[in-house]
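> no sequence for this one, just the structure:
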């Protein structure tokens, strides 16, 4: 955006200080605010304070010099200092005086607005503010921190940020603490502010409050009484704020809510239990040390028990056994090394077939890691990702890793958001394209929390291996654990066993392994499909259905087995009829219940996929055929029903995500996301439809269709049909057309060209989430509705292109 006032600031500061202030760096004169401009203004301020050379940082020297001067107040007579204030206000998004060299009532009002936005209005205004706090305001003015809520920010977090400023910066006058931004977003600066507030509350000397989770802080925190239901006070307030920062946490697919409060309630305990379970901690529901640590830093308590590790050093059979005897169950090893053995920097970290065999014989699982010089941004391009993805697949095939194995590609440097956007994401798109040529393996990401979150949400990594050990990485500060984390690397050290000539010692990284996540590999060159148990179950149920009622449709009865609990309510009975209770009772007598049969292992991603929704979708597709131009009731049991409920999710979060495309980026089809259209549901919707099409186009019975779809027997070059699930779904349901996808999605939401039952179902689903009339699809901004349906079409297209190696 070209703002004439910002441009005026840029032109003035360059003309005034370039070649005059030693060390001065010119800013662009483009009318766009940003760090470059405010840092140039900061250098101008330093010059006026007599600091030389000037630097692009508002550090302690600048702060102390401005305090000594008494700040910059409405009585200021130095026109250059007044210009800096007025121009900084324009760059911050506040009004400055029309005549920048004069301090006018506009300047005063805007400074007071900033003081109020920082949460300090009850304490001071620009006319009576004490000097140190005034300098804090000026420092905030010359940074890019925001003090008004931004898109994605919440009023609850903003209110807490203001509390930090009023209570600790102003009230307690903690001199090592800067003003917290008040944008409603959990960030690195907010985390640092909370750490300093916590250090104050647990009795650390003011001079030692630095915002680092060091030995003194750890020792003092361990001495604190455990908080639980009924506890209250400042520590509860800080603890519950950290809970909010580390939310959402899912429990059985639903987000467990939590709020910032000064009293520890039953709701707080419920969230803490869910958080502890998610974080692989002992579930107590109380604020024990491990929970505090996990809320505060990426390592958590680095000395807690771990069952996984990764290492560069090769393993022998004896080493693998020793790790197993010490409680380790899985180890990460490198598929390859980019240097030749003769290179001086060669590490010898690459896995060998003999070593892999020894690891598996020693009782450990393996998760493969791939890293070719992933320590610099220069390595991260699309072409290098494509090349390295191909090498990783070739090596994994040579070693005999089974289909669906997750290969972790490493981002082993402190990648900023700019690095991620400009380089890291392109690299992983290249990896995805290379692996998508066969869809034999899936990919994961090793990196900071923010790297993992971005690569997972925006490129589709299956699992995240978090470099929590790099606690100082910017991407590990101010970000919660990614929802799809499988391993969290928390401590480096030596592992040893035995003694003397009968023992060894070598270096390992200790990792927390999340229950129910990536299982790793324990069988090499497996002959069975990962979904074989489900394939066998369908055959067994089909045979039992024929015996139960020779006149009934056995495929429908098999589907009824899976939908007997979740998908047998009034709406489903209206569409498909009630589940035959005699049938499910007869199966129960044979020991066939849903217990232990609610999931199958996806051969493509190696992840768990729910069978109940899958088979309910299949039955709807079998019962109600679809055509290209009509949204049918069969669609309503799959993609259409899920899209309608996702629309409700978006409208409930419209204040944080006014743009539906940004909401979709974080929640549509994301693993373990708190939405009604998760990645699991994308798979179920596509697979239910595709199995129906396979049955009809090739005249297959249900068991044969399921075996063809998930098993080793498939029509193309050894690939399972499910390896092209989105391509088939896009082609057969939407004619491989993004335009058709958008049209059908729009018709669905607006009740056009749709089965009457679909229209009724859409109305029912949307009304069930208690949306106001203004939120109904026909009443929102048409451009927003276009963006919403476009987000669905783009997500589907993205998945298709990933399968096509693009």
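Done, it's in. If you're wondering where the values come from, they're calculated on a predicted model, not measured in any experiment. Numbering: from 1, shown residues only.
> only C-alpha atoms from now on, for both contacts and neighbour counts.
Noted.
> roughly how far does residue 734 sit from residue 689?
12 Å (C-alpha to C-alpha, to the nearest Å).
> okay, now residue 221: neighbour count?
21 (other C-alpha atoms under 10 Å).
> check residue 571 too.
The burial count for residue 571: 12, using other C-alpha under 10 Å.
> list the residues that contact residue 299.
If you count contacts by C-alpha atoms under 8 Å, 6 or more residues apart in numbering, residue 299 has them with 293, 468, 469, 471, 488, 489, 490, 491.
> assign residue 244 to helix, strand or coil.
Under DSSP: H, G, I helix; E, B strand; the rest coil, residue 244 falls in the helix class.
> so it sits against residue 258, correct?
Yes: using C-alpha atoms under 8 Å, residue 244 is in contact with residue 258, at 6.1 Å.
> just to revisit the earlier point, buried ones only from the contacts of residue 299, please, as a ChimeraX command.
Buried residues within those, by 16 or more other C-alpha atoms under 10 Å, are selected in ChimeraX with:
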select :293,468,469,471,488,489,490,491
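> including distance to residue 574, could the contacts of residue 299 go into CSV?
Output for these, formatted as CSV (distance: C-alpha to C-alpha, whole Å):
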residue, distance to residue 574
293, 51
468, 50
469, 54
471, 54
488, 47
489, 50
490, 52
491, 56
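> possible to save the contacts of residue 299 as CSV with secondary structure and distance to residue 145?
Listed next are these as CSV, based on DSSP: H, G, I helix; E, B strand; the rest coil; distance: C-alpha to C-alpha, whole Å:
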residue, secondary structure, distance to residue 145
293, helix, 26
468, coil, 26
469, coil, 27
471, coil, 22
488, strand, 30
489, strand, 31
490, strand, 30
491, strand, 33
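> and which of the contacts of residue 299 is nearest to residue 581?
residue 488 (45.7 Å; C-alpha to C-alpha).
> doesn't residue 402 lie inside a helix?
No: counting by three-state DSSP, residue 402 is not part of a helix but coil.
> measure it to residue 662 for me?
In terms of C-alpha to C-alpha, residue 402 sits 36 Å off from residue 662.
> settle it for me: which of these two has more neighbours?
Neighbours around residue 402 and residue 662, counted as other C-alpha under 10 Å, are more numerous at residue 402. The numbers are 24 against 18.
> doesn't residue 522 make contact with that one?
No: look at residue 402 against residue 522 with C-alpha under 8 Å: they stay out of range, at 9.4 Å.
> out of the contacts of residue 299, flag the one nearest to residue 55.
Closest to residue 55, out of all of those and judged by C-alpha to C-alpha, is residue 471, at 27.7 Å.
> skip the chain neighbours and tell me the closest residue to the closest one.
residue 298 (5.5 Å; C-alpha to C-alpha, 6 or more residues apart in numbering).
> checking residue 486 next. Helix, strand or coil?
strand.
> contacting residues for it?
Residue 486 touches 463, 464, 465, 466, 513, 514, 517, 518, counting by C-alpha under 8 Å, 6+ apart.
> structure B:
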């Protein structure tokens, strides 16, 4: 509470309560806070005094408008003899934060000193005399004091505001030079330009009439000093100039103009024409300029797509999904993508479910939206190189961006991982902050919304790919500029892919089968879940190699009753696989075999596009099936389930190799050195010729093998990656395979992904630490039953094997670069 402000409030209450239209001040209003209520009542008091003393007819409304401005004397200075008006000035100065002596109605040295301090902060002549525009600047809640700090951006804005007051304050009014650029600063700056260029209506609104009056400036144009000062101020605001406002079009000014034009992609030539002025003074820029991109919520037809193509457009922004509770069906379809491809256009996807108020944007919502966007993009076949633009489509205050939008994008990153590049559609302040926080790789800037507070006074994001600047209602599109970072892609992936059509056919068959079964057993919900179909397909694809040959009841009883995992040694015969990866339903097997009698999972393979190695499906399907199957023992921890899943893949192959070379060591053949160990992890065909090795029964192997071939390694790595990358609750298995191997070709970085996912899964710092969970006896489920399954191994060598595993993966990662 400020005691002098409290005195001001008391004085107003005593002198004006009950007078014409004065807003009554109650005792509880005497709070010593110089807020809008107190300032409004001071203006009401001034309006009353002007009406009483000068016979004006100003409406007493507490708004310091043109009528109040014109009703004031030309100057009010030392010795002014209307005490109440002087008291109002004193009270206004105190509320503004300037000392003005006691509220006694005397325009003496104290008032003069207070006015001078305000004039100094405003950047105008310090004569201690009140003029109408000065009193208008005092009688509001705008802060005029500027704390000089290391923020060069704020310092530059402060210099602009001071210059506006110095050169144009008398004509257009004062601007608070506090280093913050708001709507009033923007409006006043345009007024400065309009005043200088002789516009008849100085309203602070950028329009065609103002643009037409803008002068063309360059190094070769003499005169126009005032306009050149305005240019330097505008270039400072754009972040391209930090020099003095000299009014000389020198080399520094030329460079700033050129850089600005180059950044905005409006033709870099160093000459300031009307289009450059438009881009400097409004985020919309020159709305008649030619654009190469557009976004639309209307689905393209062959006719409209060709029309846009003939008009010179190259890129189109379309929506991945519909808006929550929206009435428009604006989502893109595969058929539309085919039209876009045939027309020769490129497409960039946009995701917007709602996005028009702060409360929507939370980290949890970001995770949800990220998953939905990723699912939609994958199902439409968009490769992982594509950028998805998440929409922030409202006028968010700059102070709220960090509180709401940043957590939202952190959620998007958490759910999407490295699946797609993440972009943002929104005003400049949003785009800039997300880029600074490394949460958005590209920006689609909503510059069309030039009145947004988060656009005003903001520099163009350095990562902008598209700039939306005009709604063309005749074409039902929003025109967009493109930068050299434009991310549109030609939808040419529809014909890409491996031989996964067979798996798609099996998917459709299983889907139909389950639909019939559900219609009988659960008529109310007869649509099968994608997860159930995927699980059944993977169980089928692991083939009879993994069929059940022993009952699983006893195995389950041991696990449930006393966490005895010894029964899992039977999973090679089928029991464990039915536990870990879901039952291989005989009826589904028969249905698929009936429809596709020539298809045999044991003979089915596809070529890895990176190594050209044929990947057989059975082990791959068994491993992936185990990963996506939730183990249903209620007291089994996540780490134990993750370990069990790993035994079906990379960890099982690693310790099987470990057991073989441990048995070989017993027979006198020592391969426990890093070079040999790395060679045996992901070994190539024939690479172990000449090695003498023994199986777990001590029998010499006729064809030496570590049990961890390159085919096994690729299967293990890819199965784990696909499990982590794709939500197989919602994404069909054939779409996931097609994207991983061909569309997005994420397999190009398979070992990089594998390392990142594995460290996150087990919360370890190194791959060696992860491997030691399985090569030593640290883990709770590593028991004698697993030695029975894989073979005995020398526990003293566990760290060597774990280190070799780490080194081999790191070596493979290096080869991916």
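The structure has been received and is ready for your questions. All values derive from a computational prediction rather than experimental measurement.
> rewinding a little: now, which of the contacts of residue 486 of the first structure sits nearest residue 107 of the first structure?
Scanning the contacts of residue 486 of the first structure for proximity to residue 107 of the first structure, where the rule is C-alpha to C-alpha, the winner is residue 466, at 46.4 Å.
> so what does that closest one match up with in the second structure?
Matched to the second structure by TM-score structural alignment, residue 466 of the first structure sits across from residue 445.
> give the contact list for that match.
By C-alpha under 8 Å, 6+ apart, the neighbours of residue 445 of the second structure are 424, 425, 426, 427, 428, 431, 464, 466, 467, 468.
> now with 6 Å, please.
Residues in contact with residue 445 of the second structure (C-alpha atoms under 6 Å, 6 or more residues apart in numbering) are 425, 426, 427, 467.
> residue 496 of the first structure: which element?
strand 485-497 (DSSP states H and E).
> name the residues that touch the helix or strand just after that strand?
Going down the chain from strand 485-497 of the first structure, the next helix or strand is strand 504-513, by DSSP H and E. Residues from elsewhere that reach strand 504-513 of the first structure (C-alpha under 6 Å, 6+ apart): 306, 308-311, 486-497.
> again, but for stretch 416-432 of the first structure
Taking C-alpha under 6 Å, 6+ apart as the rule, stretch 416-432 of the first structure contacts 380, 381, 382, 385, 386, 389.
> the second one and residue 95 of the first structure, how far apart?
Residue 381 of the first structure is 42 Å from residue 95 of the first structure, where distance means C-alpha to C-alpha.
> just give me the neighbour total for the nearest residue to residue 86 of the first structure once chain neighbours are set aside.
Of all residues not flanking residue 86 of the first structure in the chain, residue 96 sits nearest, at 4.5 Å (C-alpha to C-alpha, 6+ apart). Per other C-alpha under 10 Å, the neighbour tally for residue 96 of the first structure reads 27.
> equivalent analysis for residue 207 of the second structure, please.
Number of residues near residue 207 of the second structure (other C-alpha under 10 Å) recorded here: 12.
> ok, now which ones touch it?
Per C-alpha under 6 Å, 6+ apart, neighbours of residue 207 of the second structure: none.
> counterpart of it in the first structure?
So residue 207 of the second structure corresponds to residue 214, using TM-score structural alignment.
> please apply the same query to residue 418 of the second structure.
Per TM-score structural alignment, residue 418 of the second structure is aligned with residue 439.
> residues touching the most centrally placed residue in the first structure, list them.
Centroid check for the first structure by C-alpha atoms, centre = their mean gives residue 453 as the closest residue, at 3.4 Å. Contact analysis of residue 453 of the first structure by C-alpha under 6 Å, 6+ apart lists residue 482.
> change it to 8 Å
464, 482, 483.
> now residue 221 of the first structure
Residue 221 of the first structure neighbours (C-alpha under 8 Å, 6+ apart): 202, 289.
> compared with the first structure, how much does the helix or strand hosting residue 399 of the second structure deviate?
Using DSSP H and E, residue 399 of the second structure maps to helix 398-400. By mean C-alpha distance after the TM-score superposition for the first structure, the fitted helix 398-400 of the second structure averages 4.1 Å away from its aligned residues in the first structure.
> what helix or strand is the alignment partner in the second structure of residue 275 of the first structure located in?
For residue 275 of the first structure, the aligned position in the second structure is residue 260, judged by TM-score structural alignment. If you go by DSSP H and E, residue 260 of the second structure is part of helix 251-264.
> buried residues in the one helix or strand residue 679 of the second structure maps to?
For residue 679 of the second structure, the host element (DSSP H and E) is helix 674-680. The neighbour-count check on helix 674-680 of the second structure (16+ other C-alpha under 10 Å) flags 674, 677, 678, 679, 680 as buried.
> repeat that for stretch 11-21 of the second structure.
Quick answer for stretch 11-21 of the second structure (16+ other C-alpha under 10 Å): 11, 12, 13, 16, 17.
> repeat for stretch 538-558 of the first structure
In stretch 538-558 of the first structure, counting by 16+ other C-alpha under 10 Å, buried: 538, 539, 541, 542, 544, 545, 548, 554, 555, 556, 557, 558.
> for the helix or strand where residue 537 of the second structure lies, packing partners?
Element membership for residue 537 of the second structure, per DSSP H and E: helix 530-541. Helices and strands touching helix 530-541 of the second structure, as assessed by 3 or more C-alpha pairs under 8 Å, 6 or more residues apart in numbering; DSSP states H and E, comprise helix 501-521, helix 586-595, helix 617-628.
> chain center to it: distance?
With C-alpha atoms, centre = their mean, to the nearest Å as the basis, helix 530-541 of the second structure stands 33 Å off its chain's centre.
> what inclination does it have with respect to helix 617-628?
Here the directions of helix 530-541 of the second structure and helix 617-628 differ by 150 degrees (axes from the mean of the first three to the mean of the last three C-alpha atoms, to 10 degrees).
> in the first structure, what residues pair with helix 530-541 of the second structure?
So helix 530-541 of the second structure sits over no part of the first structure, by TM-score structural alignment.
> buried ones in that helix, by neighbour count?
530, 531, 532, 533, 534, 535, 536, 537, 538, 539, 540, 541.
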